[in-house]
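>>> I'd like to go over a predicted model; first the sequence, then the structure.
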Amino acid sequence: MTDECHGFLGALAPDHRTRLLTFSHETALPAGTRIFEEDGEAHRFWILRTGRVALDVHTPGRGTDVVETLGSGELLGWSWLFEPYRWHLGAQVLHATRAYEFDAHEVRAAIEEDPAFGLAVTRCVASVAIGRRLKASRMRLLDLYGPPGARAAPGGGPR
């Protein structure tokens, strides 16, 4: 199975997947690269082909905590789709990563121009990225900040 047929891209119909990929170029991100910072301008996004990227949050007095790790086939960045187009988390490359990189302005223009394409991409971002990512972030934050010895249960409550 190619990387175009699983993960985020696999959730799109073939014609929408092909159209989305026309807005991309391949990029390599070395380990240790800081891709974006919390509250920075979200003007690009990526679909990971290989490697690992950590999503993190900065907590005053505590430092930076990883809330989720992304890998092959996953969407890196969804803040580009929703105003005010600012990152909610930071991202750093853990292992050398190859990815499709997209210019958010171009993709948003295509979404506005073609409602069927726009609905497909928006639904995919919402279901594949936002819903799952928010749940994973919530679970990780419960693990980090919950009472000592308590871990989050799969349904979101304490165990």
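Sure, I can see it.
>>> from now on I want contacts and neighbour counts done on CA atoms only, so please keep to that.
Fine.
>>> just checking, what packs against the longest helix belonging to the chain?
Looking across the chain with DSSP state H, the single longest helix is helix 132-145. Identification of packing neighbours for helix 132-145 by 3 or more Cα pairs under 8 Å, 6 or more residues apart in numbering; DSSP states H and E yields strand 63-70.
>>> what about the strands in the protein?
24-29, 34-36, 44-59, 63-70, 75-76, 90-103 (DSSP state E).
>>> now do the second one: distance to the chain's middle.
Same thing as strand 34-36. Centroid separation for strand 34-36 versus its chain: 12 Å, with Cα atoms, centre = their mean, to the nearest Å.
>>> how about the fifth one?
Here strand 75-76 is found 3 Å from its chain centre; the criterion is Cα atoms, centre = their mean.
>>> how about the residue nearest the centre of the chain, what does it touch?
Centroid check for the chain by Cα atoms, centre = their mean gives Leu76 as the closest residue, at 2.8 Å. Residues near Leu76 by Cα atoms under 8 Å, 6 or more residues apart in numbering: Phe45, Trp46, Ile47, Leu48, Leu70.
>>> burial of the nearest residue to it once chain neighbours are set aside, as a residue count?
Spatial nearest neighbour of Leu76, chain neighbours left out: Trp46 (5.0 Å); criterion: Cα to Cα, 6 or more residues apart in numbering. The local packing of Trp46 (other Cα atoms under 10 Å) involves 22 other residues.
>>> below is an additional structure, to be compared with the one above:
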Amino acid sequence: MTPSITLRMTHALPPEHRDRLMRTAREVAFRPGARLFDEGGRADRFWVVRDGRVALDMYVPGHPAPVIETLGPGDLVGRSWLFEPYVWQLGAEATTPVRAYEFDAVAVRAMCDDDAGFGRATGRWAGRVLSHRLYAARARLADLYGAHPGGGAR
């Protein structure tokens, strides 16, 4: 499932807020197979992909972690940084070489608190991403586990 273009930072945030956020960015790179974060870990940063692909996965007891969604250029990786208790709800792994902008979550949350317009725009962006990811997770898990021998989909 490819995210809607409105989920990408370049379209989700007004230029003045996007520029302010980008001034705090740090460029990073990940090799294929590198874990950006694991479900249950402390969500203290987030990324916007410049190049490459990142797979979001979910722990499912007794099964290999299914890929919920694959993200690419312009996509937000991580949204748990904005919402208490600041714990990752999914895992993320680079599936190709990835170049990304990395943001310090504590600093960005402080920016949100200090500037209501920036905070509102950032919250709406993260909220749209959250809504999309919940839908993607539900659809993917229904595809994987919804109908099986001896059971059935609800």
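Everything's here; your move. Keep in mind that what you see is a predicted model, and the values were worked out from it rather than measured.
>>> where does the TM-score land?
The TM-score (TM-score structural alignment, normalised by the length of the second structure) is 0.89; 146 aligned residues with a Cα RMSD of 1.8 Å.
>>> the residue nearest to Leu76 of the first structure contacts Ser72, correct?
No - under the criterion of Cα atoms under 8 Å, Trp46 of the first structure makes no contact with Ser72, lying 10.9 Å away.
>>> overlap in contacts, the two.
By Cα under 8 Å, 6+ apart, no residue touches both Trp46 of the first structure and Ser72.
>>> number of residues surrounding Ala116 of the first structure?
Using other Cα under 10 Å, Ala116 of the first structure has 12 neighbouring residues.
>>> go on, Ala31 of the first structure?
By other Cα under 10 Å, 15 other residues sit near Ala31 of the first structure.
>>> hmm, it is touching Ala54, no?
No - using Cα under 8 Å, Ala31 of the first structure is not in contact with Ala54; the gap is 10.8 Å.
>>> list the residues that contact both of these two?
In terms of Cα under 8 Å, 6+ apart, Ala31 of the first structure and Ala54 are both contacted by the residues Val93, Leu94.
>>> returning to that earlier point: switch the strands of the first structure over to JSON lines; also include distance to Asp114 of the first structure.
Shown next, in JSON lines, are the strands of the first structure (distance: least, Cα to Cα, whole Å):
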{"stretch": "strand 24-29", "distance to Asp114 of the first structure": "18"}
{"stretch": "strand 34-36", "distance to Asp114 of the first structure": "29"}
{"stretch": "strand 44-59", "distance to Asp114 of the first structure": "20"}
{"stretch": "strand 63-70", "distance to Asp114 of the first structure": "29"}
{"stretch": "strand 75-76", "distance to Asp114 of the first structure": "21"}
{"stretch": "strand 90-103", "distance to Asp114 of the first structure": "17"}
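>>> wait, which of those is closest to Gly157 of the first structure?
Among these, strand 63-70 comes nearest to Gly157 of the first structure, with 17.3 Å by Cα to Cα.
>>> how far off strand 44-59 does the closest one point, in degrees?
Orientation note: strand 63-70 of the first structure sits at an angle of 140 degrees relative to strand 44-59 (axes from the mean of the first three to the mean of the last three Cα atoms, to 10 degrees).
>>> and strand 63-70 of the first structure, what's buried?
Neighbour-count burial for strand 63-70 of the first structure, counted by 16 or more other Cα atoms under 10 Å, picks out Asp65, Val66, Val67, Glu68, Thr69, Leu70.
>>> show me how far that strand is from its chain's centre.
In terms of Cα atoms, centre = their mean, the centre of strand 63-70 of the first structure is set 12 Å apart from its chain centre.
>>> how big's the offset between it and the second structure?
Once fitted to the second structure, strand 63-70 of the first structure is off its aligned match by 1.1 Å on average (mean Cα distance after the TM-score superposition for the first structure).
>>> what's next to that strand, contact-wise?
Applying Cα under 8 Å, 6+ apart, the set of residues contacting strand 63-70 of the first structure is 52-59, 76, 133, 136-137, 140-141.
>>> repeat that for stretch 104-115 of the second structure.
21, 24-25, 43-46, 81-82, 118-120, 122.
>>> just the buried ones from these?
Taking 16+ other Cα under 10 Å as the criterion, what is buried in those is Leu21, Ala25, Ala43, Asp44, Arg45, Phe46, Trp81, Leu82, Phe118, Gly119, Thr122.
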